[in-house]
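Chemist: Would you be able to build a 3D model of this:
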Amino acid sequence: MPNAHGDSAGTGTATADTPEPPDGGQASAQARADELRFRLYTAVVLTVGVLAAGAVSTWLPFTGSVHLWWIGPLLAAAFLGAEQLGVNVDVRSGISWTISFTEIPLVIGLLVAPFEVVLTAHVVAGVTTLLARRVTGRVLYNAGAFLLEVTSAFAVAGLVRQILGGADQMPWIAALAGTLTAPLASTLLAMAAVRVLRRRMRVNTVLRLAGRILVVGFVNASVGLTGYLVISNTPEAWPIVLAVSLGLAALYWAYSDLLREQRDMEALTDVSLMVARSGQQAAARPAGRADDVDGGVDIEEWTTLAERIRDQLAAARIVLRLRLDPDESMRTVVVGDDLPTALPVDDPLLRLRGSHVRHLRLTETHPDVRTALLDRGAHEALVVPLRSASQLLGVLEAHDRLSRWRGFGKYDVQLLGTMASHLATSLDNRRLLATLRHDAYHDPLTGLLNRPGFRQVATDPLRENEHSVVLRVDLDVLSTVSDALGYAWADRMLMAAGGRMRDTLGPDVPLARLEGASFAALLVDCDADGAHETAQRLRTQLSAPYPVDRLTVEANAVVGYAATTARENADGVDVDSFLQRADMAVRATRSGEEVRAYVPSMGQIFLRRFQMVTQFRQAIEQGQVSVHYQPKVALPGKQVLGVEALVRWQHPEFGRVNPDEFVPAVEAAGLVGVLTSFVLDTALDRVRRWLDEGLRISVAVNLSVRNLADTEFPAQVADALKRFDVPGELLTLELTESGVMADPERALPILRGLAELGIELAVDDFGTGYSSLAYLRQLPVDQVKIDKSFVFGMGTDLGDLAVVRSIVELGHSLGLTVVAEGVEEDVARDQLEAMGCDVAQGYLISRPLSEERLQAWLTARTVRSPAPASEAVLMLLT
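Modeler: I've put the predicted structure just below:
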């Protein structure tokens, strides 16, 4: 017969191991209210059962023989045996039905025993089974249900007997009708329990279960009735009846296993899909959001998962404890009855080894585990650790099976073990996915967001907030630290800088390391004044000295920022565009102004630079780029020794473009090789034509630091000299002092290769860099050029005069030719001549001239020496 048991509401809560949950009071109040309603319902069921039993006993008084005393114990034993072969159907919403063979002894009892005997046997057998299996939570309710089942069966059977006119004995049809009434009464009581507990069940579900219960009850009752009638008329046929009964029991048992396997497979599929969907939803969340089980979406996911496990096991409570992050504490999700107390951090169930299921009971456990069960208010529990390799991911607990006949069995242990295995695998995959996703959107060194992560996090806030600011910060000391102390110390500086930014801006500000020593931050609801103040404060913190080992490294930071506008918010925001604007502001910073806001004019400047870079090759082909020459003369003889080739660009849109503007842009774009080849070929062509005219005039070409990193450059120069048939001594290559000193070890082989070609090498802008005499002596250079800033100040600044004199003396002591550039006055020329300077160059002699004007200048201001044509030189006219 189907027996039903109702339980309290399955309320899900989530807590940490130590604090109380925010909604714990509300959940506890609801659970207490449900428990109170069920107690009232139990009292009603028990009272009605007692009253109904008394009424039926009066209506159908005991008329049996005292010599048949053995019928009562025999029926009780039959009821006990029938319950042991029950088929359990666990229904969701905390209700479970047990389909058993109790209809067989009941129908026989209706035929051969008085009401009181059958009632007593059924109640004793049922309560004894509950107590033996430690299912003590609902004994009174089940006792009332037992009373109403037997009472309703005898009442209906008595009415049918009277209708059929069989007052002395109960005909088989009356016994069959009474027997079918018992499972219907049990079903009605269970449905009432569902309503009392405020559960919902669909009508079609109720009708389907009731139909199945009636079919099973009819089959059981028919078997019992048939067996009784056969044996009563043919006593020697009892072996056949017994064989049929055993076959029916085997059929039910097989059906029970098949039904359980089907339910278990459905539950395993549901659990796997729930965890998989949870992982997919976690992966779809924005970068930077923590995968915290306390999050609104996560708690719903894990609660739903725990409810599904609870329904499948018909447990009073499921406790799911998870550690989704190795750095966080264990989180707890509770579904079903509330825990009496918060679980301790040192819970002994967390120390269980292995990953197999433990079936723990109060009467047979270790004292520590017994204490843990008492703290949970549980009589028995299935506990399984969730592990990935040797790492504990969590613990899954099922407390007190909701069944009036039995506790957890071997099938429950197997099911929970398989569920836990799937859950542990899914959790491990989820953690792996979260790790991969975190790595994809975060910088591995500082732990801050990277560029893709910042783009994802900043997009929505920029669109939703009219006043938002993107900050970009650059540390300009990183390369120096890397060269001096190594990359490990530079990494430490970056981590320290990231920590300072986080401390300054707070934990809620999206912060990223873009690349190298560049950082970005997003300020929401921030006006221009607030952005500037924050940028100043950030720069001050980042520019403070950094303790590195036993050293203190002085640092400097520059900050640029770009703010959104209402129009841009309406049209849509591109995070990369704002990062680019902030980068423009950073590059527009100057000494003494380390914080700059982006203004539209900066965009025009960089757009112009971009256009120049993209149009440079075409400009060379179209003749927009040309070479001008500035003469150099010897002191004191005033012979024209050579010229310096200087590039010029006449842009059709921008007009004449200053070399200081386009040369760095071309160099940064990797086009310096094109520029150098063009100037070198043009200059050597001019020298070749001078040689054809009988003039030996050398030409100087400026090199970039990138040329010194190109191992093929000496071969390219050799090829150019060969193509134009120009001796190497008529070509001078000028290199800036800072360019040579950037990486002297790398530049030295290139310079030696050029020197082997007979080319003159000159160090330009000497005195402004950081070269040492040791390196200068190693380099195969022939000339040093005094920077024009010192030559300009010689007439008024004694310090500049001393520097120039020192450079002249230093150059001569090293056997080098000394060239002074920026000579614009006669006084400066005379001073240089008195110091013994070798060569002068500047506006006093000539400005840079185009090739045509240079020819006119040479004709007008020089005279050819009377030497043979092969050795003719030009003398400057005074």
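
Chemist: drop to CA atoms for contacts and neighbour counts, all remaining ones
Modeler: Fine.

Chemist: Distance from the chain centre to stretch 595-607, please.
Modeler: 34 Å (Cα atoms, centre = their mean, to the nearest Å).

Chemist: Now do that stretch: everything it contacts.
Modeler: By Cα atoms under 8 Å, 6 or more residues apart in numbering, the surrounding residues in contact with stretch 595-607 are 532, 535-536, 539, 558-563, 581-582, 584-586, 588-589.

Chemist: same thing with stretch 271-281?
Modeler: Under the criterion Cα under 8 Å, 6+ apart, residues D298, E301, L305, R308, I309, M419, H422, L423, S426, L427, R430, L433 lie in contact with stretch 271-281.

Chemist: So which bits of that stretch are buried?
Modeler: V271, S272, M274, V275, A276, S278, G279 (16 or more other Cα atoms under 10 Å).

Chemist: wait, which of the contacts of stretch 271-281 is closest to L140?
Modeler: Distances from L140 to the contacts of stretch 271-281, taken as Cα to Cα, are shortest for I309 (27.3 Å).

Chemist: residues in contact with the closest one?
Modeler: By Cα under 8 Å, 6+ apart, the contact set of I309 is A267, V271, I318.

Chemist: Another for comparison:
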Amino acid sequence: MSLYEEECLRALRQLNLLDTPPSECFDRITRMATQLFDLPVAAVSLTDEDRQWFKSRVGTDMRELPRHKSPCSGVSATSEVLVIEDFLESDCYRDSPQAQLGLRFYAGAPLVTRDGYTLGTMCVLGYEPRSITDNEIRTLQDLSAMVMAQVELQQALGRVDPATALPNSAQVSDDLADLSRDFPDGECFALLIELLDVVQLNTLTRVMGPGEVDELARMGSQHLQSQMTERDKLYSAGPCQFLFLRQTEDSDTIQQKALQLHDSLQSLNQLETMPAAVQPAIGIVPFVLGQTAAEDVLRLAHSSCQDARHWEKPAATYSRSLDVGCQRRFALLNDMQRALEVSDQLELVFQPRVALASGECVGAEALLRWQHPELGNVSPGELIPLVENTPQARGLTNWVMRTAIRQAAQWHHRGITLPISINVMASNLEEVGFTDELLQHLDSWNLPPSALELELTESALLSSRQRVHKQLKQLEASGIGIAIDDFGTGYSSLSYLMTIPAGAVKIDRAFMNWRKDKEHRKTLLKGIINLARDLGYRTVAEGCTTEEMLQTLRHFGCDEAQSFNLSKPLSPGAFEAWVAGTS
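Modeler: Model prediction:
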């Protein structure tokens, strides 16, 4: 094979056209060719190392023919139009694969890239000898140019990942649709192969730059391609992520293949040229062609891959039970905006905070409740982790703020001047104008800032972003109270307590679980209360379930308690009645 032919083959493989499913955009051109030339056979023939593979074909069931003595190979070698009026009269091609199939006529025009590499031919064939006119040759060259324009269009439309030259997830949809037409109800497996998790990928991008990420993706791609068989298809599914498809019914073989790929990728860490150490994880999804949408295949594969990471396994197979949970979370996120717009789904309930020394109510925490029309009651513990890093976080916190402030204003008007606490997500402090908007809500209801307290987790308060620190200082200056929520479980370093403008700490309920290590937990609890009190913080204990716990908290000097043992979260009317009854 000449150096030019080797370069042509490299260019062809980089385009990832070989062994891909049929595509209507190419089939349309071959159908047009048979009609224009009034011939029974036409093909887009690509020249591989030892075969002519048909990306598109009309009039034949053959998917490929040997390259040896094929006229398409001759066109690729010369990059010129070749016409054979009668195979039987040709000394060079009378024993070609096409002649052996009974064909007599051939005309082929080269498929040439902009860089000058010939990938194969656009050819028409017939079972009778035939001549060809100059006008027909120009028509065949036009059809060849249309094929190459389609190849370039697929590149331009983002069907190929620029870093790895692999087809991307957009191409997966088309290929699965084509496979479903050719092999309806065929069994297939998708493997999502991830070289690094999201945190590692972000760290690599920040420290080494996006160029090193691309280089890692290229090395991973080349290594994976060397592990593929002719039955396999590899795609880029994202930065340093790959999708591997194989048609098979043998799940055991796929499991073994996944483990083999995992171990093989880990061996790359021995190379000194690796930009970063890979930590591969693989998700496996079995599916039936034509019965599972491409986007669902990708979603389930990603989900399974994350399951593998979560359970610290090399690979994990899709589980229907786990997917039910994923679909529920998707439904909740999708329906959140509707819940914010209607009046009968979201509500706030209020759980009293009680002074342990006097037993009187000194405040309440506003807690969100969502009655989903189909999924029923959705707890904050399920909802907040879902929305806190999405665009929905702002709208949800805004709804809680407005509703809590309106309720507090109504109570103030009736003489109930208890401060109300609301939970704020870390992402809310990243919002431009968050504090200004909060103060506007208070002002519109003629409420003093002291009527409101914001509960923030340690992770939110420890952000290094300048915008967060500015918001915290503005909140402190306005007189709005800040409480550290779930205190004692977040960070080992307590130095941040010297700089955070908080007035209270809410001790995490984990310290009130005395079913095991009771004395150990009581010692920690006492230490936390003493530390907070010495630093000037008000202390609030959550989750105390027995009278013994309440007595212990009083003995340790804890200021307040909030728990079901004292009162469950109450509707506004029930809360008013409870306050009236206890006072």
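
Chemist: can the contacts of I309 of the first structure go into JSON lines with extra columns for secondary structure and distance to D797 of the first structure?
Modeler: Output for these, formatted as JSON lines (DSSP: H, G, I helix; E, B strand; the rest coil; distance: Cα to Cα, whole Å):
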{"residue": "A267", "secondary structure": "helix", "distance to D797 of the first structure": "92"}
{"residue": "V271", "secondary structure": "helix", "distance to D797 of the first structure": "86"}
{"residue": "I318", "secondary structure": "strand", "distance to D797 of the first structure": "88"}
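
Chemist: ok, those residues vs V196 of the first structure, which is closest?
Modeler: Closest to V196 of the first structure out of the contacts of I309 of the first structure is I318 (21.8 Å), distances taken as Cα to Cα.

Chemist: Could you count how many residues lie near the closest one?
Modeler: By the criterion of other Cα atoms under 10 Å, I318 of the first structure has 31 neighbours.

Chemist: So which of the contacts of stretch 595-607 of the first structure belong to strands?
Modeler: Among those, the ones falling in strands (DSSP state E) are V558, V559, G560, Y561, A562, A563.

Chemist: now for the third one: what does it line up with in the second structure?
Modeler: It stands for G560 of the first structure. Aligning on TM-score structural alignment places G560 of the first structure opposite G283 in the second structure.

Chemist: hmm, back to that, and the contacts of stretch 595-607 of the first structure, which of them are buried?
Modeler: Buried, going by 16+ other Cα under 10 Å: 532, 535-536, 539, 558-563, 581-582, 584-586, 588-589, out of those.

Chemist: Just give the number of residues close to the equivalent of V827 of the first structure over in the second structure.
Modeler: V827 of the first structure maps onto E548 in the second structure, with residues paired by TM-score structural alignment. Neighbourhood size, E548 of the second structure [other Cα under 10 Å]: 10.

Chemist: Can you give me the buried ones in the strand or helix carrying A484 of the first structure?
Modeler: In this assignment (DSSP states H and E), A484 of the first structure forms part of helix 478-485. Buried residues in helix 478-485 of the first structure, counted by 16+ other Cα under 10 Å: L478, V481.

Chemist: and if you look at stretch 726-746 of the first structure?
Modeler: Applying 16+ other Cα under 10 Å to stretch 726-746 of the first structure flags 726-728, 730-741, 744 as buried.

Chemist: cool, stretch 574-583 of the second structure as well?
Modeler: Within stretch 574-583 of the second structure, the residues that count as buried by 16+ other Cα under 10 Å are F575.

Chemist: Equivalent analysis for stretch 30-37 of the first structure, please.
Modeler: Q30, A31, R32, D34, E35, R37.

Chemist: Sitting in helices, which of the residues you listed do you find?
Modeler: Q30, A31, R32, D34, E35, R37 (DSSP state H).

Chemist: and which of those residues is nearest P664 of the first structure?
Modeler: Out of these, the member with the shortest distance to P664 of the first structure (by Cα to Cα) is Q30, at 73.9 Å.

Chemist: longest strand in the second structure, by residue count?
Modeler: strand 361-372.

Chemist: Pull the contacting residues for the aligned partner of K785 of the first structure in the second structure.
Modeler: Using TM-score structural alignment as the criterion, K785 of the first structure maps onto K506 of the second structure. Counting by Cα under 8 Å, 6+ apart, K506 of the second structure makes contact with A483, I484, D485, D486, F487, T539, V540, A541, E542.

Chemist: And for the fifth one, the neighbour number?
Modeler: Looking back up the chat, that one is F487 of the second structure. Under the neighbour criterion other Cα under 10 Å, F487 of the second structure is assigned a count of 23.
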